[in-house]
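*Asks:* Mind folding the following:
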Amino acid sequence: MDHDFRFLACDEAAAAYLGQPADRLLGQSIWDAFPATARPPLGPVLRRAMADRRPVRFEMAGTIRPDRWVEFTLFPIAEGLGIAFRDRTAVHRATESLQASEERLRDLLSTLDLGNSMARDMDGTITFWSEGCARLYGWTTAEALGRSAHHLLGTEFPRPVAEVAAALERNGEWTGDLHQVARDGRKLVVAARKVLRRDSAGRPVAVLEALADVTAQRAAEAALAESEARLALAIAAAEIGIWDWTSSAARLVCTAEVLAICGLDSSTEVTFALARQMVHPGDRRRVVRALREARDPARRAQLDLACRIRRPDGTVRQVAIQGEPLFSERPAGAFAIRVVGTLRDVTERWQWQEERFDSEARLRLALGAGRMAVWDADLRQGKVTGSTELPRLLGFPDGPLPDIETIRARFAPGERERLRKMGLVALAGGEQFLEAEFRYLRPQSAACWLMLRTEFTLDASGRAVRAIGVVLDITERKQAEERQTLLAREVDHRAKNALAVVQAALRLTPKDDPASYMRAVEGRVAALARAQTLLARGRWTGAELRALLEDELAPFLAEGASAPRARLDGPPVMLWPAATQALSMAIHELATNAVKHGALGRPGGTVTVQWQVEPAGPPILRLEWRESGGPLVPGSPSRRGFGTRVLDGTVRAQLGGKVRQGWSAEGIRVEMDIPLSGGITPPMPESAAVSPAKPLPPKHMPDFPRTA
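*Replies:* As a prediction, the model looks like this:
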């Protein structure tokens, strides 16, 4: 190239690289042969080399070809400047690749250093120890290098070491868990991946190991496996089946236990239609409604219900169904619905509950009918529990009972101490059972009688710490016993009184005319018998006044339109036994006298009996006997007859009452005032009384005919 940068000579290789024949390049300017983009960077270098007249070597890209690197050598010659060049693109690209590889290697080594990795030679000596291994095991790089890896870490292999080495030799790598020990004594489970490295001759020279601490993961996996094993055992023991149903699927995924509970073959495909058909018709609507609510995204209700199913063999079983709805939203806003649940056969438990409910219902009926309650007392803490009947039986509101001292405070005076002594005597005699009757005071009611049957639980010292038993209301039985005792006494008294009255009738009746004597005695004894019948009909508690008057007057009334009549007018009055007998004799004497001498001895004669009760002060029965339509009465008799003596003896002496007699032209009039309480035999107490028959309503009897 001359001083003007024109080619003086060019070899074939240079011409080929420039892409022109060599003869065409001669005399041509270098700037015509090179691309225009080469002149700015290359021009200054050529001019400086031309001026300095010293050799220059450099590399430049994009001069002759835009994508190539070219090495130029410039040297001075006499005519100008010589140029030698060669293509260095491949060298440059190799260098760039090497630099990139070195950068990646540096990154890889940095990563390995951060991770848990190490290298060892074939005899186990550690040659590389990353920073991650230092953090994991606790030994620094300086402490670990040159040490035996197996001895340093106390490695335990899952298989014999020889088998692991053989697998590594055969496959070039091995993966498995190693049990190792850190510097501080922690036991580690490490997932290791060992890779064998060989030299150019194929000989093993080193082992690279990538390590990961999986101690917590393996512990969690072991715990999960153990939990799943326990769950499987529990499910098998409880005979619980698992089912899984997705709304888009036509069948249910079921375990073998579900099929066994439903009585289906193991190869049966359980479709939703089959499952619905197996539900008992009586429960089907309820089950479908519950499943519909579980499938509703707005409700997301859990399944928890019991129903009956009918197996293919026709047997009916009671099952418990539980399920959890799971929802996943789709892009279109819809939900994919999945329900996972359990199925459990509860037939035996259901039958047992039904039997228990029936038994409890029968027990409640029996306790209620028997006025009985069951109780349990903790004698150390003073707490009492019992059946629902116990509060009502003891006179407390429904609900929890008060402490035992509050209950004992309602025992009748003396009863608490008596029961305590009975319990001590029983325990002293080796008996843990006590049965006793005692009086109990319910609030706002009369005292009642309770029967207690209890069994004690003793502690090691023989002290009673608990008592269980039943309590029974025996008030009616006690009242019946009292009534029976009083009735026996009353019957005895009435019998003696009746004999005394008969004796008096025999003694006082005139004996001048035997026939009249016999009729009088018979009538008076019959009156006494009628009174006894009325008392027996009322169980010796008394008699109703109207019934007494009807019975006593009936024998003296004749038949016929013009026969005498009796009128009875007054309210219902219950007479006590002594008054019944005495008043019966008095009315009999008045009726006998009316037949012989008064209104009942004439056709059309009338006897009117009126009475009322004076409530002021002690109650007084005021009874009036008035005759009309009989023979004219000249005045009061000159002497007192037997009837008058009977009235005085019964009303005044026996009943403590008053008798007033008067005689007018129309007939006799007798007024009697009889106390309704008091006298020789007082009325029976309310606690011993038997409820009388429904009292007769007050009525007038204008026509009281003779009864048979």
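*Asks:* From here on, just use CA atoms for contacts and neighbour counts.
*Replies:* Noted.
*Asks:* ok but Trp245 is inside a strand, no?
*Replies:* Yes. According to DSSP: H, G, I helix; E, B strand; the rest coil, the state of Trp245 is that of a strand.
*Asks:* show me the contacts for it.
*Replies:* Contact analysis of Trp245 by CA atoms under 8 Å, 6 or more residues apart in numbering lists 251-253, 338-340.
*Asks:* possible to save these as a markdown table with secondary structure?
*Replies:* Shown next, in a markdown table, are these (three-state DSSP):
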| residue | secondary structure |
| --- | --- |
| Arg251 | strand |
| Leu252 | coil |
| Val253 | strand |
| Arg338 | strand |
| Val339 | strand |
| Val340 | strand |
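*Asks:* in this protein, which helix has the most residues?
*Replies:* When the chain is parsed with DSSP state H, its longest helix is helix 475-508.
*Asks:* who's in contact with Gln612?
*Replies:* Gln612 makes contact with 570-571, 621-623 under the criterion CA under 8 Å, 6+ apart.
*Asks:* One more, please, to line up against the first structure:
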Amino acid sequence: MGNVGLVGATENENSAAARVRQDLAAAEAANDALRRANAELALSRAALAAREQQLRLALDAARMATWEWQAEGGRLTGSAGREALYGRPPGSLDSFAAVLEAVHPADRPAVAAAIRRATARGPEEERFDAVEFRVLGADGALRWLRGQGRVTQRHKETGRPFRAAGITFDITERKRAEQAQREAEERYRVLFESAPFGVIVLDSATLSILDVNTRACEEFGYARGEFLRLNIADVDALGDAAAIRRRAKAHAVRSGTQEFEAQHRLKSGALRDVLVRVQGIRLGEREVAYSAHFDITGRKAAEAHLARLAAILEATPDLVAISDARTGRAVYLNTAYRRLLGLGENTPPEAVQLLACHPRAVARRLMEEAMPVAAQEGAWTGEGAVLAADGREVPVSLVVLAHRDGGEVANYSAIMRDLSELKRAEEERALLARELDHRAKNTLAVVQAALRLTPKTDVASFARAVEGRVMALARAHTLLARGRWTGASLAALVAAEMAPFAHGRLRTGGPELRLAPTAAQAVSMALHELATNATKYGALSVPDGQLGIGWWQDVPAGTLHLRWSETGGPPVAGPPAQRGFGSRVLEATMRDQLGGTVERHWHHEGLVCDIALPLDRALARG
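*Replies:* Here you go, the predicted structure:
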């Protein structure tokens, strides 16, 4: 509340602060006495004893004690009566561990943290560390103590703490006073009757409700007797008296007066938005705060709705702009529109002439078609283009809305969606469709050739041969489809085509290469024919036969080499007496279709077939 309304709370805080200053002043007096005693140590043992007695009396009077810690052995010593503050026998608190054992279990982590913090400070941080904690005396009474100290001596070379010293003193009375004040704030709650709007009168010191009017009872849903048991913290959504005071101070209009918005909780649990106007006044001997409460829930709901709409507009990837119908200048541009135009956050929308952001033909169409239709029918939809900051024409779908004020169109809203990705996707689909059409025709041509070249000795053999060659093409087709018909991995093609034949007897090797779609189909047919021949007559016709397939590039020559080698099969006497169907397929695919060469070597241990293909026709581009 205001400076007048909260003076009671300030007096209590000052009182607590005064007690702390008294404690610290007493501690300083004790330290002063200790310094004087040490200075006079050399003068006389009798004087020293007298000074020590004075120090003990001062410490006893202030209910405090001094302590000193030595790193060597972790020894902790102190003045007489130190253990008594903890309710422990003399000599029992000879280490920090013993002190922690004497602290209330709930406060031990804080005390341990303070000790670690103090001993861990570097030489440049010569400052006191303090902590307040509870102890349980021998009589079972709970007492509050405050300990504070700092490092007094460090190792000359390492800088590590060597000694530390400080004081411990009893702050039980101060803590009891603070607790009593908190309990008082919860006890004092009352009510008042006044104006036709909700009025609540508060005790400025405790924020207890002293009085409420009938309107407040009606609005909050409480009976007068129920309100008597409430504190403003029970009503305010903040739920914390300190936070309520901070908010009030932050919204001071003048001395003793504040005005702010808050949320108050009704008896039903519902939250209502309110405008609170507070004036601090004096009633008899008590400082109170007179507060009027105006329900603004409807207004806040409308503002929140507008804020949500604004957040949506800022988050959407669509381009949203509102222009002045008279000047054509923008009055609002969302983040997506600003980003497209390359505008900074601080650029005012009024600096943008929206029609200038469109290509000329589009701007003319907007003026001649879109705006007149929107003005007449309320909305217009179509497509257009926006000029991006980099000069690109960005295709957009466009909705233009007209907004009237007093019968005249005051503003136009434009909602645009970037169609660039959609247009690219449509182009890609059309391109893919054309490519698939082309590939399908090529595949049908290959199938037609396979049908034409396949010997028609009998129906069953013909069907098996055709089925095998079509399956070879199908495997190649699957790999090409995975790559969106841009190419297929040669290693994957070899593995797929040899899977039905080699059964673990295949060795492959070569760099990672991607075959062009036409080459992939041709190579799949060639591998199929070689594998079929090896299964009938070569290495794959016996259990111990082995097959090797390797490939490499000769970049200077512009050639891709593919080598087929068989070992462990039936001995080979020489080339066959007549050229078979497989030979014709190899020549038709490798030589005629791809412009390559095929060389077969009939070694005694097995067939070796070397295929060379032009790189520019064999490998996929990009």
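*Asks:* For the two chains, what TM-score is obtained?
*Replies:* Remark: TM-score between the superposed chains equals 0.52 [TM-score structural alignment, normalised by the length of structure 2]; 417 aligned residues with a CA RMSD of 5.2 Å.
*Asks:* Relative to structure 2, and after superposing, what's the average distance for the following helix or strand past the longest helix of structure 1?
*Replies:* Once the chain leaves helix 475-508 of structure 1, the next helix or strand it forms, by DSSP states H and E, is helix 514-537. Once fitted to structure 2, helix 514-537 of structure 1 is off its aligned match by 3.3 Å on average (mean CA distance after the TM-score superposition for structure 1).
*Asks:* Check the offset of the next helix or strand after helix 514-537 of structure 1 from the chain's centre.
*Replies:* Sequence-wise, the next helix or strand downstream of helix 514-537 of structure 1 (DSSP H and E) is strand 543-544. Offset of strand 543-544 of structure 1 from its chain centre (CA atoms, centre = their mean, to the nearest Å): 59 Å.
*Asks:* what's strand 543-544 of structure 1 packed up against?
*Replies:* Packing partners of strand 543-544 of structure 1 (3 or more CA pairs under 8 Å, 6 or more residues apart in numbering; DSSP states H and E): strand 574-575.
*Asks:* Can you mark which positions in the next helix-or-strand element following the strand it packs on are buried?
*Replies:* Following strand 574-575 of structure 1 in sequence order, the next helix or strand is helix 577-597 (DSSP H and E). By 16 or more other CA atoms under 10 Å, the buried positions in helix 577-597 of structure 1 come out as 577-595, 597.
*Asks:* Now do Ala262 of structure 2 against Tyr332 of structure 2, distance only.
*Replies:* According to CA to CA, to the nearest Å, Ala262 of structure 2 and Tyr332 of structure 2 sit 30 Å apart.
*Asks:* For the stretch 51-200 of structure 1, which segments count as helices?
*Replies:* All helices of the stretch 51-200 of structure 1, identified by DSSP state H, counting those that start in this stretch, fall at 89-114, 131-137, 141-144, 149-153, 161-171.
*Asks:* Could you identify which of those helices is most buried?
*Replies:* Stretch with highest mean neighbour count among the helices of the stretch 51-200 of structure 1: helix 131-137 (a mean of 20; mean count of other CA atoms under 10 Å).
*Asks:* Which residue range of structure 2 does that one align onto?
*Replies:* Alignment of helix 131-137 of structure 1 against structure 2: no match, by TM-score structural alignment.
*Asks:* Now find how far off-centre that helix is within its chain.
*Replies:* With CA atoms, centre = their mean, you get 57 Å for helix 131-137 of structure 1.
*Asks:* Before I go, just wanted to say thanks for your time.
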